[in-house]
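Q: Give me the fold of what follows.
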Amino acid sequence: MDIVGPHVFLCLILLLKTCFCLYEVCDRRPLGTNTDPLPPDNRFMIDVYGIRDNMYIPKEEYAVRLFSRDGVSSFIAFTISIREDTTENKNNPRKPILLSPGKLEPLPNSNNTKVLTTCNNTVIQSDITPKTYVEAKWTAPEKDNKCVTVFAVVAVRPDVWYSFEGPLSQRICEDRRKADDMQPMENYNCQVCEDARYKLIFEGMWSYNTHPTMYPPADLVARFSDVVGASHSNDFSPFKYNSDATDGLKLLAEQGNTTNLEVEIYQRLGTDVRTVIKARAPPRTNMKTISTFRASRKHHMVSLATAIVPSPDWFLGVANLELCDAKTHEWANNVIFNLYPMDAGTDSGKKFDSSNEATAPPQPISTAKIDANIPKEQLKPFARLVFQLIRTYYNPNCTEDPGLTEESGGEGENSERTEDGSEETEETNKVEYRPSPTTSTTSEEPPSVDPESSPECPMTPWEEWQECAGECIDNKVNGYQIRFRNHVGDPAPECLKMPLTDMQNCEEECEEEPAGGEEEEGEEEEE
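A: Below is the predicted model of the structure:
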């Protein structure tokens, strides 16, 4: 039998001490302080740039930002770290399985952050000079790792520090939506040189067959309003998620009237708006309409909205959709985004034909709960937006903030003046696969009243008939065409049943498109 010597006991004691010390060394308190932390005082905040609705995309890279809210208050030390989620351990319920939190590390070539080598996924200061902003890189974990908590502690003096509660902690969960349900990451520093022209395709996907419990009764004609929006800068958007609707969006969502929303956009034309976008309403809710617009380095976002008619205040739309790729700083070649119904928060009606019931006070824009019995993950989109890059334009002021080309307010269209002095149409529209003329823009003048409508239910005059919609077979279209009108003012309950849509059969000659399809008529040739 071997006899254990005293040197073996000494080694065992040293090993235990080393393990104990290693465990203790992973101490995330800043500067190794022994004082107790103070609760956060809201001067400092941590956030993850690029996420939406506190959801991350697996394996995507994000910037973790720690900063002072006022830009003045400073800190000398900090610790940024991430904590993984857990899942049930069927073999040992008392010991849950740790999932992956991804990877947290300093930004490349960072001179004010470094890795805390004794702790996993932890970044600290490289010096104790006062700071108001630091940043680290987080690579999100792979799929099925549930949620990750990003947190920080901050020291303003060697013995004064704030714990990772409230604004210094953020829990982010995996985004399980389909790719076409997620907007591209916003780019707050677009460096693309050229201007760009895009084709917008609004593809309706809403019908009784696809949405039997989310479609109006048979005695009501379902339709979308004209599609209205803009290419714009970061400093403006016709509407914002989780914010109150503007008067223009309220009128569009409740009545399908685009007038006031167009006026709100036109007021920013030439500064924060590059192009006012308007496309005709598709003839049916499962058909498409097409328009084109231009974007620039300053005006690299696009927002659009169309009303769901009839409805209390429901609409489809997208706000601040990014066209300037945040990683490559190049124009996106193709962007697809699904549209689901949203509630403008201005009317409390629950059904398509509900009478007016103003919401007081108005509520922020949110998801419309048309059928609460359908789980969120089973909802089908009402429409799809497709943005296709047509061409780019050389900008001689590439190294500077691009100057705006002159926008002329021609009757019925937006146009821009080219270098040779000619007018270039900014907006063309197309229903299905057949080109249609540009839609006329509305003014701030009040809408006229149809003299044939009753005083109790004043209506606007019928608009012009839209183009004959249908498939071109043997150079002939046998289809239908639609025209619209709107209520003037807030309609009384008994007026809501009055038709806003009129339809008739039509027949006209057409030219069949060659196989593969062609671009819209009037598109400019490459210079």
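
Q: Could you use CA atoms for every contact and neighbour count after this?
A: Will do.

Q: May I ask you to confirm that residue 15 belongs to a helix?
A: Yes - assessed with DSSP: H, G, I helix; E, B strand; the rest coil, residue 15 lies in a helix.

Q: Report the buried residues of stretch 250-267.
A: Under the neighbour-count criterion of 16 or more other CA atoms under 10 Å, stretch 250-267 has 250-266 buried.

Q: Just the terminal-to-terminal distance for it.
A: Stretch 250-267 has an end-to-end distance of 17 Å (CA to CA, to the nearest Å).

Q: structure for this one too, so we can compare:
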Amino acid sequence: MDTARNLLFVSEALFHLLLMMLTVGVGVHSMPVPTDVPMCMATETAQYRLTFTGKWTQAAFPKQYPVYRPPAQWSNLIGVTHSSDYHIWQRNEFASNGVREFAEKGEAWTIMKEVEEAGERIQSVYGILSAPAVVGGSGQMSTEFEVFARHSYLSFIVRIVPSPDWFVGVDSIDLCDGDHWKENVSLELFPYDAGTDSGFTFSSPNFETIPQDKITQITSSSPHHPANSFYYPRLKHLPPIAKLTLTKIKKTNQIISLPEEPTQSIPLLTGNEIDDSPINTPLDCEVSVWSPWGLCKGKCGDSGVQHRTRYILMHPANNGAACPLLEEERKCFPDNCL
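A: You can find the predicted model right below:
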């Protein structure tokens, strides 16, 4: 409960900081740096509702699923609306110091400073948005934001908690289609590794990656190590760990403005995700290597018996392969028999 309260407190404090920054800069609509990307020709601004749905359940991701200290959950969402020449993060590129701190610790001050400086330097950031943390692997958070033709792209990042430096997010999704705005966008989200910490499991201690790696997508076979919490060699692809839904809000006679508060996070009552069938990922039993054969027990002149054992590393789940025998014996003849 203390962890949940702390997350909600940090989330609320961060939102008020973001709102203050946005209020200061909302009146500045600077021209973006020219690029070869086709320009959005929409003549009016558009407002969207962003809904983030966590799909990180024990049924879908049974291996090493965090149950306590802390349990599986999501950080607050940090996002920006921007032009095509800006990236808050990019796959196969190095994470900035701000992305590093957010992916490893959930600290957003540096990444917010980077966004602010980018807006001042290359004039490509229009708005900053935030949504509160989800205290649970399955749940929802949502917020509303505004876009216009010169800055029609959306990017965001959400930290996976607990994890070494893992996150989900979107890099530069264009909400404009020629001269009009897209009505609905739905994307399945998969985990990424920020490349700054070399931990394999959700609860790994800090182990800095030197030299720093680039941001890569985590798959069922990469990193290729049985200790990896997302390592499911039977699967071709991981199931989506989260989902993004963007819905264009119809205009009314009222003036469009950002909400005073983001919509609160909503935990889902069951492990089933909204509008989705439940996913049950099979997890095979994993056992250790055999121990050395034990002493041969028997009478002198007669054959005896010796044993070896192994133990369970991972119990099966969701109809995964059952555990093999954990003990074997074989005939032997006692050594040094007098």
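
Q: Do you know the score for how well these two fit?
A: Remark: TM-score between the superposed chains equals 0.60 [TM-score structural alignment, normalised by the length of structure 2]; 222 aligned residues with a CA RMSD of 2.6 Å.

Q: Just the buried residues of stretch 250-267 of structure 1: which are in helices?
A: Among the buried residues of stretch 250-267 of structure 1, the members falling in helices are 250-255, 259-266 (criterion: DSSP state H).

Q: Could you dump those into a markdown table and include distance to residue 335 of structure 1?
A: Conversion of these to a markdown table gives the following (distance: CA to CA, whole Å):
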| residue | distance to residue 335 of structure 1 |
| --- | --- |
| 250 | 27 |
| 251 | 29 |
| 252 | 25 |
| 253 | 25 |
| 254 | 29 |
| 255 | 29 |
| 259 | 28 |
| 260 | 28 |
| 261 | 24 |
| 262 | 24 |
| 263 | 27 |
| 264 | 26 |
| 265 | 23 |
| 266 | 25 |
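
Q: give me the element the counterpart of residue 302 of structure 1 in structure 2 is part of.
A: Here residue 302 of structure 1 is matched to residue 154 in structure 2, going by TM-score structural alignment. In this structure, residue 154 of structure 2 is located in strand 153-161 according to DSSP states H and E.

Q: If we go by neighbour counts, what in that strand is buried?
A: Of the residues in strand 153-161 of structure 2, 153-161 count as buried by neighbour count, 16+ other CA under 10 Å.

Q: circling back to that earlier point, could you measure the closest residue to the match of residue 302 of structure 1 other than its chain neighbours against residue 99 of structure 2, distance?
A: If the residues on either side of it in the chain are set aside, residue 154 of structure 2 comes closest to residue 81, at 4.6 Å by CA to CA, 6 or more residues apart in numbering. To residue 99 of structure 2, residue 81 of structure 2 is 17 Å away according to CA to CA.

Q: What's the match for residue 122 of structure 1 in structure 2?
A: In structure 2, no residue is paired with residue 122 of structure 1 according to TM-score structural alignment.

Q: And residue 122 of structure 1, how far from residue 114 of structure 1?
A: When residue 122 of structure 1 is compared with residue 114 of structure 1 (using CA to CA), they lie 9 Å apart.

Q: quick one, which of those two is more surrounded?
A: Ranked by neighbour count (other CA atoms under 10 Å), residue 122 of structure 1 and residue 114 place residue 122 first, with 24 against 17.
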